[in-house]
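**Student:** below are the sequence and a predicted model for it; my questions follow.
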Amino acid sequence: MSEEKSLNFLEEIIEKDIADGIHGGRVLTRFPPEPNGYLHIGHASSICLNFGLAKKYKGLCNLRFDDTNPVTEETEYVESIKADIKWLGFEWAAELYASDYFEQLYGFAVKLIEKGLAYVDDSSAEQMAAEKGDIGVPGKESIYRSRSVAENLQLFADMRAGKYPDGAKVLRARIDMAHPNLLLRDPIIYRIKHAHHHRTGDQWCLYPMYDFAHGQSDSIEKITHSICTLEFIHHRPLYDWFIEQLEIFPSHQYEFARRSVSYMITSKRKLLQLVNDKYVSGWDDPRMPTISGMRRRGYPAAAIRKFCDTIGVGKRENLVDITVLEFCVREELNKTAQRRMAVLDPVKVVITNYPEGKTEQLNADNNTEDEHAGTRSISFGRELYIEREDFMEEPVKKYFRLGPGLSVRLKHAYIITCNEIVKDADGNITELHCTYIPESKSGSDTSGVHVKGVIHWVHAADAVKATVRMYDRLFTVEDPANAEGDFKDHINTSSLSVLDQVWVEPALLQASENESFQFLRKGYFSLDRDSQPGHLVFNQTVGLKDTFAKEVKK
């Protein structure tokens, strides 16, 4: 009997809240991305956590876009985020936007002013920073802190009306300039930005700060468990202060630790640099840690969900080895990907004793791990392509593939023996002349000949030319975000290689975009959207095993 998985600390909190009847035992979470970039593997953890907790406890999860900064936000990002969440297998209870609440948030700010808990400040950003103090050093109160409620109300209304330029004034909460938590030293809650918003257009030139919009949006939606990453733990007292002073629904914030993945960058700013500086082809480049990039590379959604579940939820940040993610991908694809034969670096084989013009059909399993996958027919004839690495002119000890006088089994087919090597004027091998044993056909072998090696191949007569993109890790160091120097100094310049002389079996002409296959003995590959009729393009998803060199040559 399998051991039941223990609860993580968030599950323990939720179960206690349900048992105590908090919020009537109701569970409502939310995933609140800012639409200023594409989602990445870190967001996938948060998505799986918030939607997963809601599902486990028969609750709901909202998708709420934190669109309070019109300068960096675009509708393109909104649409990509929705597509990523759906692809991961989740459905939100409601699609909401912080901009839905701009009028209510403005009203909340007015209420704080009326209670004497907020004031308009004309100080420059530099002056406010200088007056903030430091840890153990009290800050200095602004000269504008003593403005009357009436003056603040008028100034705030004028800010909304567009009477002042960007940076001229801000609205600050009046809390405590000597508070040990620097975030509670009269934080800015509204700033002026004359910028076009992707949803509200030019209706507003006054926008709430994240710390003000976040908790109040949670409260408006009656979120029961507001789950954030650990860097927001020091923001929680401010989150609670606003809710308490406004006397609104008491949403509560909980924090969990980020899980970074080795050889990956998950800073949106740095990912944008990679895109803008053309280190990658775009946000969905298969080397990117974005969900769209992983989807294009062929990572199954189920594998990403499994990875997020495997690494778990904790209170301490750590760096997860990328091989854990690759293991989850490999394990899922092993169960689901159909098998095909593809020769990435071909050399021709001519079976000299096979009748010219003859072609026969052989039977091949689509996936031995799936009893419902069925079989396919593959053609066999006199001329084939095999991998160049499956032939060695001077075989070493314990080499069980093809070489002069050596025999090997062709997968699903016959045993062949190499008799002659044909080379061009430069000494390059162009053809291998072999003979086959007619009685050695797979499934009905009566030859009595036993060989240790089995290699894959494609029939030259109907093989289809394809392009294969081989990927390595984008960075040469485990933790590029914290490595010395500029993170771009650690980009792996050999992270992409393109093979354009690949031959694949014709069944792959029926492949659909993003469909995954195991190329026998080579790894897992996915059909890329760049494919055209008669020109297939595949992305390497992951190898059959980890072959990444631990040390990179300098």
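**Tutor:** Noted; the coordinates are in hand.
**Student:** only C-alpha atoms for contact and neighbour calcs from this point on.
**Tutor:** Fine.
**Student:** confirm residue 245 sits in a helix?
**Tutor:** Yes: counting by DSSP: H, G, I helix; E, B strand; the rest coil, one finds residue 245 located in a helix.
**Student:** what's the burial count for it?
**Tutor:** Using other C-alpha atoms under 10 Å, residue 245 has 13 other residues around it.
**Student:** ok, second structure coming up, stack it against the first:
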Amino acid sequence: MSKPETPAAAANFLRPIVQTDLESGKHAKIITRFPPEPNGYLHIGHAKSICLNFGLAREFGGECNLRFDDTNPAKEDQEYIDAIQSDVRWLGFEWSGPVHYASDYFPQLHDWAIELIKAGKAYVCHLSPDEAREYRGTLTEPGKNSPYRERSVEENLDLFARMKAGEFADGACVLRAKIDMAAPNMNLRDPILYRIRHAHHHQTGDQWCIYPSYDFTHGQSDALEGITHSICTLEFEDHRPLYEWFLDNLPVPSKPRQYEFARLNLNYTITSKRKLKQLVDEGHVSGWDDPRMSTLSGYRRRGYTPASIRHFCDLIGVNRAGGVVDIGMLEFAIREDLDANASRAMCVLKPLKVVITNYPEGQVELLELARHPKQDMGVRALPFAREIYIDAGDYEENPPKGYKRLEPNGEVRLRGSYVIRADEAIKDAEGNIVELRCSYDPATLGKNPEGRKVKGVIHWVPVEGSLECEVRLYDRLFKSANPEKTEDGGSFLDNINPDSLVVLTGCRAEPSLAQAQPEDRFQFEREGYFTADLKDSKPGAPVFNRTVTLRDSWGQS
């Protein structure tokens, strides 16, 4: 199969909207924002939003804010805030000005809530959660007014003040907007503005025991920051009328416009933060940055590059159609990047000792091999001596048809070195091959002499000077393209791939890898693309993660 051509970036329906708004003078400068909730680590779906919001601002000379929508202190943590900032910067973007927090606007949101109460557009409701669901109605039936809906302004002001003062327990009551309990859009059926939560907040401490809802916070935060294009995923499309109702009924300094795009759905992948947290909490993975996770920190540790993820986001484009993206497309993007930029090296994953019987004992040649076949990355020195390691899979006593590696009395070329012939296999008491005795042809260094043919080329490392290392073979975390779906209606956990991580110890790497730094990336010839682990690898004692295999299954015919 031939290598596919690099596809062009897909369409982004928001780009012409922004361009028209600027050309018409509707906006002198665009201001976007990336507004994560700090209740987990960012995943590949967030990467699409980051590239979209920061990318539009960068392309059109605007600004993009980073704002944490931190309205639920019970699920938020400073660890997540720090990780999110690190991931945004790693992906190659920088936000405008300081980091923003929705909690920065809590005083203003509180004052606006009081304005709604005074205008008769908000009330304190004591319905229990179960009662509230019953009163809310269904998609086909209108809801019923709460029995507390017609409280006086004075009573609502008093009750809301007592909520803020901490007189009520969690869940005892809420502040709701008074809109329309018969509205076809259920988001307009008197939505919650404030809940009681006696919880310590990572930014405001114990200053508040009432917290605004996401819907009440989000649009007003956009307005306070002067956001021109409030870009979110399609699940918020039904929330847009409520977003606009708040802007129309409050004295906000600006009126942003909300636009929705299709979220990223990637097969073989889970992006629910709740389920990702479950994987971490229950020990199915080693942490949020486990290289099998769909988090950006996991992809980074596995060896994915920021450029490859940005390129992937360009390939999938921005539209409203939705659908599921093949994970092979993401693997294609990283493979293409590493093929062009990763240094070549050799590492034997399952070492088999080879003694070259006719090579002089004590003699060592320093061979020079290019670090990259096309890029000018210099050369690496590789000592060649009487004893080397090859991969155990590169010798077969009874080879299948089409086999192009070593077999009894067969020849093969060692990468960048000589042609050798397999003369004898040494076996242990159980019949396992533990050593090969081979001979080499000293006239075959470099190009083959005219007319000389060998079946194939294999990789190798010297016994003396090679580096013992650990290699972690990562595969997809889930064995099913749709991890959420199981035959018996079980949990997504039932679809975990038991072979998603295979750890190989005793591997042997060429000497040039002794100084590999964490996050250095290599193509191990014939094995795949590997990265020195961000946490566990160190010079002299490397640990390599398989980033992606050499085989490309996407975009080929």
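**Tutor:** All right, it came through fine. Note that the coordinates shown come from a computational prediction; the quantities given were computed from them, not determined experimentally.
**Student:** now the residue nearest to the spatial centre of structure 1, nearest residue through space, not along the chain?
**Tutor:** Centroid-nearest residue in structure 1: residue 291, 3.1 Å away (criterion: C-alpha atoms, centre = their mean). Distances taken as C-alpha to C-alpha, 6 or more residues apart in numbering put residue 40 closest to residue 291 of structure 1, at 5.1 Å, once the chain neighbours are dropped.
**Student:** ditto for residue 65 of structure 2
**Tutor:** Closest residue in space to residue 65 of structure 2, ignoring its immediate chain neighbours: residue 33 at 4.4 Å, by C-alpha to C-alpha, 6+ apart.
**Student:** tell me the counterpart of the one you found in structure 1.
**Tutor:** Aligned counterpart of residue 33 of structure 2 in structure 1: residue 30 (TM-score structural alignment).
**Student:** please name every helix or strand in contact with the helix or strand encompassing its match.
**Tutor:** Secondary structure assignment for residue 30 of structure 1, by DSSP states H and E: strand 28-31. If you count contacts as 3 or more C-alpha pairs under 8 Å, 6 or more residues apart in numbering; DSSP states H and E, strand 28-31 of structure 1 packs onto helix 41-56, strand 60-65, strand 226-229.
**Student:** which ones are touching the closest residue to residue 483 of structure 1 other than its chain neighbours?
**Tutor:** Closest residue to residue 483 of structure 1 in three dimensions, ignoring its sequence neighbours and counting by C-alpha to C-alpha, 6+ apart: residue 477, at 7.5 Å. The neighbours of residue 477 of structure 1, taking C-alpha atoms under 8 Å, 6 or more residues apart in numbering as the test, are 263, 483, 490.
**Student:** map residue 477 of structure 1 onto structure 2.
**Tutor:** Checking TM-score structural alignment: residue 477 of structure 1 goes with residue 480.
**Student:** and residue 130 of structure 1, how far is that from residue 171 of structure 1?
**Tutor:** The gap separating residue 130 of structure 1 from residue 171 of structure 1 is 18 Å, by C-alpha to C-alpha, to the nearest Å.
**Student:** try residue 27 of structure 1
**Tutor:** Using C-alpha to C-alpha, residue 27 of structure 1 is found at 34 Å from residue 171 of structure 1.
**Student:** can you report how many residues lie near the residue mapped onto residue 439 of structure 1 from structure 2?
**Tutor:** Matched to structure 2 by TM-score structural alignment, residue 439 of structure 1 sits across from residue 443. Neighbours of residue 443 of structure 2 under the rule other C-alpha under 10 Å: 11.
**Student:** I'd assumed residue 443 of structure 2 was in a helix, is it?
**Tutor:** Yes: assessed by three-state DSSP, residue 443 of structure 2 belongs to a helix.
**Student:** in contact with it, which residues?
**Tutor:** 418, 449.
**Student:** separation between it and residue 387 of structure 2?
**Tutor:** Plainly put, residue 443 of structure 2 is 19 Å away from residue 387 of structure 2 if you go by C-alpha to C-alpha.
**Student:** residue 425 of structure 2 now?
**Tutor:** 15 Å.
**Student:** name the element residue 176 of structure 2 belongs to?
**Tutor:** Per DSSP H and E, residue 176 of structure 2 falls inside strand 174-177.
**Student:** packing partners for that strand?
**Tutor:** Counting by 3+ C-alpha pairs under 8 Å, 6+ apart, strand 174-177 of structure 2 packs on strand 122-125, strand 192-196.
**Student:** where in structure 1 does it fall?
**Tutor:** Alignment of strand 174-177 of structure 2 against structure 1: residues 170-173, by TM-score structural alignment.
**Student:** any idea how far that stretch is from the middle of the chain?
**Tutor:** 37 Å (C-alpha atoms, centre = their mean, to the nearest Å).
**Student:** do stretch 440-449 of structure 1 as well
**Tutor:** 47 Å.
**Student:** ok, now stretch 211-230 of structure 2?
**Tutor:** Taking C-alpha atoms, centre = their mean, one finds stretch 211-230 of structure 2 lying 26 Å from the centre of the chain it belongs to.
**Student:** same deal with stretch 138-148 of structure 1?
**Tutor:** Its chain's C-alpha centre and that of stretch 138-148 of structure 1 lie 45 Å apart, by C-alpha atoms, centre = their mean.
**Student:** and residue 19 of structure 1, how far is that from residue 13 of structure 1?
**Tutor:** 10 Å.
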